[in-house]
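Engineer: need a 3D model of the following:
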Amino acid sequence: MTPVYFVGAGPGDPELITLKGKKLLEKADCVIYAGSLVNHDILKVCSPQTRLVDSSTHTLEEIIDYMIQEVSQNHLVIRLHSGDPSLYGAIQEQINELDNRGINYQVIPGVSSVGAVASRIKKEYTLPHGTQTLIITRMGGQTPVPESEQLSTLAAHRTSMVILLSSGFIDQVVEELSKIYPLETPIICAYRVTWPDERIIQSTLEKISQAVKEAGIHRSATLLIGPFLNHSERYRSYLYGEWINENRHFPFS
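Structural biologist: Here you go, the predicted structure:
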């Protein structure tokens, strides 16, 4: 029986899907995609005969039943998720159901908005002699977060931090972060990064809430805070230090 493929569609730009993901889409009999979260231009590589199903109008049980119906006919089924499926992809509950039914599956990673935002603002999260840790988290909402993972608790580490799925709670985000960071601390809100209507707001902790609200942003945005946003010219890696000429020989030198 053909396995179900969970494929990461990337952050939005159709060219940021992996080659493996694109090849699977080209051969797919059925693609169950994540509604408005996936750029529909990505689906243009599918065959005209491919059945396209918007998962936003279906329950988990309906999605699983549809997968089983298709794979039982040896059809190639793609479950297309935005970004990378391993980050807030809600794939574990689907995987559990497939395991219970003895259905094989594979997961194809994708480019996350975490990496896409860094590329757009031309920054590195992990700086030599600076922060070496990246925290990826979200504000508690309908789905709560553990007490030990409150934003203020994580921010106390003062490392690079990416806050997903939280622009709709921007006031609470600011309240939590301001327990640790001064109000003049730089913060970025990146809306629908790599999409045609991408918008990146660079502000301070004091003014970001108003800026986000004025822009009408309440979802599909990534928030960034941490030392890596400051000027980083002083951070130089050991890997490419001056000692390199004394310890390495390059064939082209």
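
Engineer: CA atoms for contacts and neighbours, from now on please.
Structural biologist: Fine.

Engineer: in the stretch 151-253 of the chain, which spans are strands?
Structural biologist: In the stretch 151-253 of the chain, the strands defined using DSSP state E, counting those that start in this stretch lie at 160-164, 186-191, 199-204, 221-225.

Engineer: how about the ones you listed in TSV, adding distance to H249?
Structural biologist: Converted to TSV, the strands of the stretch 151-253 of the chain look like this (distance: least, CA to CA, whole Å):
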stretch	distance to H249
strand 160-164	35
strand 186-191	42
strand 199-204	43
strand 221-225	40
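
Engineer: turn the ones you listed into a markdown table, including mean neighbour count.
Structural biologist: Formatted as a markdown table, the strands of the stretch 151-253 of the chain follow (neighbours: other CA atoms under 10 Å):
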| stretch | mean neighbour count |
| --- | --- |
| strand 160-164 | 22 |
| strand 186-191 | 23 |
| strand 199-204 | 17 |
| strand 221-225 | 23 |
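
Engineer: following up with a second sequence; could you model it the same way so I can compare the two?
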Amino acid sequence: MVHFVGAGPGAPDLITVRGKQYLEEADVVIYAGSLVNPKLLEYTKDICTIYNSAKMTLEEVIHVIEKAEAEGKTTVRLHTGDPCIYGAIREQMDILDEKNITYDYCPGVSAFCGAASALNLEYTLPDISQSVIITRMEGRTPVPSKESIQSFAAHQATMVVFLSTGMLEELSRRLIEGGYTADTPAAIVYKATWPEQKTFVCTVGTLAKTAAENNITKTALMIIGDTVAAAHYDRSKLYDPEFTTEFREAVKSKTHHS
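Structural biologist: Okay, the predicted model is just below:
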């Protein structure tokens, strides 16, 4: 059996209870060594065999899984955050399907959630933004042309940009070209939830300058939009006393007469 497990954003206690249990039971762990906190490997038993997939190809990963399956062992494929976002799990699952190897998938806390917690930030404020766009700049890995930064910027929604720390001047240019202003609030979160976490609130126009001044070159998320620094926003209707819900009748506001 193979368990794909989301390791969470970094802090070893932010893995799910289920994910931790799978790690404790695993005979073989293949972990994304470039991003997964190695302290998570302390949950494994002494006889567990551990592989760092940062140094492996897809074919080598599958070979390790096949060998473990042939020996009746349990494998955990440990990915950073939640592997449904930039986790490259589908290509692994498709091969396992072809080989009739059974697997399941244990979700994790994504780095974009960890980044929000680092800033005590809510991405979806009622009259500011009700959508979160998760995207990346194209680098060595291309991005479909219909998903350009400029096209997403036109929505003025909250945007979380992964895997783009080394291209911040170009990111700013495209965000402004698409519709954000240079003074739109932005933030850089480095290694969210790790002990070395750092947060910087800036603007779209100062993203590259802020990163350079603080030596941030990788392993960071950029958050774009007014929710980063919104001073005024509407209250949630869910907790508004004048709003009826399934569980509570609205209470009309009292008018006081002198």
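
Engineer: wait, A118 of the first structure touches Y125, no?
Structural biologist: Yes: counting by CA atoms under 8 Å, A118 of the first structure touches Y125, with 7.5 Å between them.

Engineer: of those two, which one has the most company?
Structural biologist: When A118 of the first structure and Y125 are compared for neighbours, Y125 comes out ahead with 23 against 16, by other CA atoms under 10 Å.

Engineer: show me what that one lines up with in the second structure.
Structural biologist: For Y125 of the first structure, the aligned position in the second structure is occupied by Y123, per TM-score structural alignment.

Engineer: list the contacts of stretch 179-191 of the first structure.
Structural biologist: 117, 152, 155-156, 198-206, 208, 212, 217, 219-226, 229-230 (CA atoms under 8 Å, 6 or more residues apart in numbering).

Engineer: let's see 7 Å
Structural biologist: Applying CA atoms under 7 Å, 6 or more residues apart in numbering, the external contacts of stretch 179-191 of the first structure come out as 117, 152, 155-156, 198-206, 220-225, 229.

Engineer: please apply the same query to stretch 33-51 of the first structure.
Structural biologist: Outside stretch 33-51 of the first structure, the residues that touch it by CA under 7 Å, 6+ apart are 9, 12, 14, 25-26, 28-31, 53-56, 79-82.

Engineer: next step: those residues restricted to strands.
Structural biologist: Among the contacts of stretch 33-51 of the first structure, the members found in strands (DSSP state E) are C30, V31, V53, D54, R79, L80, H81.

Engineer: output the residues you listed in TSV; the columns should cover neighbour count and distance to I163 of the first structure.
Structural biologist: Converted to TSV, those look like this (neighbours: other CA atoms under 10 Å; distance: CA to CA, whole Å):
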residue	neighbour count	distance to I163 of the first structure
C30	23	33
V31	25	29
V53	17	29
D54	15	27
R79	24	25
L80	28	23
H81	27	19
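
Engineer: for these, which one is nearest R101 of the first structure?
Structural biologist: Distance to R101 of the first structure, by CA to CA, is smallest for R79 among those, at 16.8 Å.

Engineer: map that closest one onto the second structure.
Structural biologist: Checking TM-score structural alignment: R79 of the first structure goes with R77.

Engineer: same question, G35 of the first structure
Structural biologist: Under the alignment (TM-score structural alignment), G35 of the first structure pairs with G33 of the second structure.

Engineer: other SSEs contacting the helix ranked longest in the first structure?
Structural biologist: Longest among the helix segments of the first structure by residue count, using DSSP state H, is helix 60-71. Here helix 60-71 of the first structure touches strand 77-81, going by 3 or more CA pairs under 7 Å, 6 or more residues apart in numbering; DSSP states H and E.

Engineer: after the strand it packs on, next one along is what?
Structural biologist: Next along the chain after strand 77-81 of the first structure, taking DSSP states H and E as the criterion, comes helix 92-100.

Engineer: and that following helix, which residues are buried?
Structural biologist: Applying a neighbour-count criterion of 16 or more other CA atoms under 10 Å, one finds Q94, I95, E97, L98 buried in helix 92-100 of the first structure.

Engineer: map the last one across to the second structure for me.
Structural biologist: Matched across to the second structure, L98 of the first structure falls on L96, judged by TM-score structural alignment.

Engineer: spatially nearest residue to its match (excluding sequence neighbours)?
Structural biologist: Distances taken as CA to CA, 6 or more residues apart in numbering put T102 closest to L96 of the second structure, at 7.2 Å, once the chain neighbours are dropped.

Engineer: again with Y238 of the first structure
Structural biologist: Spatially, and ignoring its direct neighbours in sequence, Y238 of the first structure is nearest to P128 (7.6 Å; CA to CA, 6+ apart).

Engineer: look up how far C30 of the first structure lies from the spatially closest residue to A28 of the first structure that is not a sequence neighbour.
Structural biologist: Of all residues not flanking A28 of the first structure in the chain, L76 sits nearest, at 5.1 Å (CA to CA, 6+ apart). Using CA to CA, to the nearest Å, L76 of the first structure is found at 6 Å from C30 of the first structure.

Engineer: cool, and L164 of the first structure?
Structural biologist: The gap separating L164 of the first structure from C30 of the first structure is 29 Å, by CA to CA.

Engineer: check R51 of the first structure too.
Structural biologist: Taking CA to CA, one finds R51 of the first structure at 5 Å from C30 of the first structure.

Engineer: and what of Y105 of the first structure?
Structural biologist: Separation of Y105 of the first structure from C30 of the first structure (CA to CA) stands at 14 Å.
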